[in-house]
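Colleague: Have a look at this fold, sequence not included:
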């Protein structure tokens, strides 16, 4: 995790940059650890290093939301439950993706996905019920 130096409502953050990056650019910061603050900043490049000087502008409600914002994921209202946690169907979706990345055979993927009941989102869809149409 990048070191951030809080200065009241402002912050400073050292970072590494590509040598050909712009000398000055606008940026943003999203903390993925509590208190999950977000901010806007000006990044000044000094060789391969840079300093970001910014102001905190908001705060995410949960770690899941902070992580989604940190990777610029599309965030829909239905992604999160009332407590701010990630809804089960999105957790299953992420788990399916991780399984797909970690196995080499499709048969192994199906065994794991079926054993963990990760296809519950598709139980009502016709595409998975009719094998005759394939």
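Modeller: Yep, that arrived. Not measured: the values here are computed from a predicted model. Residues are numbered from 1 along each chain as shown.
Colleague: all contacts plus neighbour counts: C-alpha atoms, from now on.
Modeller: Fine.
Colleague: Break down the protein into its strands, ranges please.
Modeller: Secondary structure of the chain (DSSP state E): strands at 5-7, 10-16, 24-30, 37-46, 49-59.
Colleague: Could you find the closest non-adjacent residue to the residue nearest the centre of the chain?
Modeller: Nearest to the geometric centre of the chain sits residue 68, at 3.1 Å (C-alpha atoms, centre = their mean). Excluding the flanking residues, the one nearest residue 68 by C-alpha to C-alpha, 6 or more residues apart in numbering is residue 75, at 7.0 Å.
Colleague: ok, second structure coming up, stack it against the first:
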């Protein structure tokens, strides 16, 4: 994906699921360095296609935190004291959410592997 930047502002295109609102807001999170996050306005210009306009608001300290934020999780809610995934979450549900939010299959695999969601032996 190509992201255009002018100072703290950014713009990029995305694909939307059928039935998505014509205009809505969201949070954009980078899964690669420098792990920035920002608020975004998403405007659909054609069915299934939209432009994202936003402003960077800050940075995450590390990749794990950025990836968790990208799937709308919080480290203190998702991980226990030993850094393992909490039992109350189901791996399959998280994988579905990752798949829905990924831009392409490579992004999905990167997130799934980084969050160690491939093993169905336990629960999240």
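Modeller: All right, it came through fine. Owing to the predicted nature of the structure, the values given are computational and were not obtained by experimental measurement.
Colleague: List the TM-score for the superposed pair.
Modeller: The TM-score (TM-score structural alignment, normalised by the length of structure 2) is 0.62; 92 aligned residues with a C-alpha RMSD of 2.8 Å.
Colleague: picking up where we left off before, can you list the strands of structure 1 in JSON lines and add mean neighbour count?
Modeller: Formatted as JSON lines, those follow (neighbours: other C-alpha atoms under 10 Å):
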{"stretch": "strand 5-7", "mean neighbour count": "12"}
{"stretch": "strand 10-16", "mean neighbour count": "16"}
{"stretch": "strand 24-30", "mean neighbour count": "16"}
{"stretch": "strand 37-46", "mean neighbour count": "19"}
{"stretch": "strand 49-59", "mean neighbour count": "18"}
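Colleague: Of those strands, which is nearest residue 107 of structure 1?
Modeller: Residue 107 of structure 1 sits nearest to strand 24-30 of all the strands of structure 1, at 38.8 Å, using C-alpha to C-alpha.
Colleague: hmm, back to that, any chance of the strands of structure 1 in CSV, plus distance to residue 101 of structure 1?
Modeller: CSV is the format used below for the strands of structure 1 (distance: least, C-alpha to C-alpha, whole Å):
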stretch, distance to residue 101 of structure 1
strand 5-7, 36
strand 10-16, 29
strand 24-30, 27
strand 37-46, 30
strand 49-59, 32
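Colleague: Structure 2: which residue goes with residue 90 of structure 1?
Modeller: Taking TM-score structural alignment, residue 90 of structure 1 has residue 83 as its aligned residue in structure 2.
Colleague: Could you check how far that match is from residue 94 of structure 2?
Modeller: Residue 83 of structure 2 sits 17 Å away from residue 94 of structure 2, taking C-alpha to C-alpha, to the nearest Å as the criterion.
Colleague: Between those two, which has more neighbouring residues?
Modeller: residue 94 (17 against 10; other C-alpha atoms under 10 Å).
Colleague: any idea what the more buried one aligns with in structure 1?
Modeller: Here residue 94 of structure 2 stays unmatched in structure 1, going by TM-score structural alignment.
Colleague: Kindly indicate whether residue 94 of structure 2 is helix, strand or coil.
Modeller: Here residue 94 of structure 2 is recorded as helix under DSSP: H, G, I helix; E, B strand; the rest coil.
Colleague: what residues are up against it?
Modeller: When contacts are counted by C-alpha atoms under 8 Å, 6 or more residues apart in numbering, residue 94 of structure 2 touches residue 117.
Colleague: how far away is it from residue 45 of structure 2?
Modeller: Taken as C-alpha to C-alpha, the span from residue 94 of structure 2 to residue 45 of structure 2 is 29 Å.
Colleague: what lines up against the residue nearest to residue 68 of structure 1 once you look at structure 2?
Modeller: Residue pairing (TM-score structural alignment): residue 75 of structure 1 is matched to residue 75 of structure 2.
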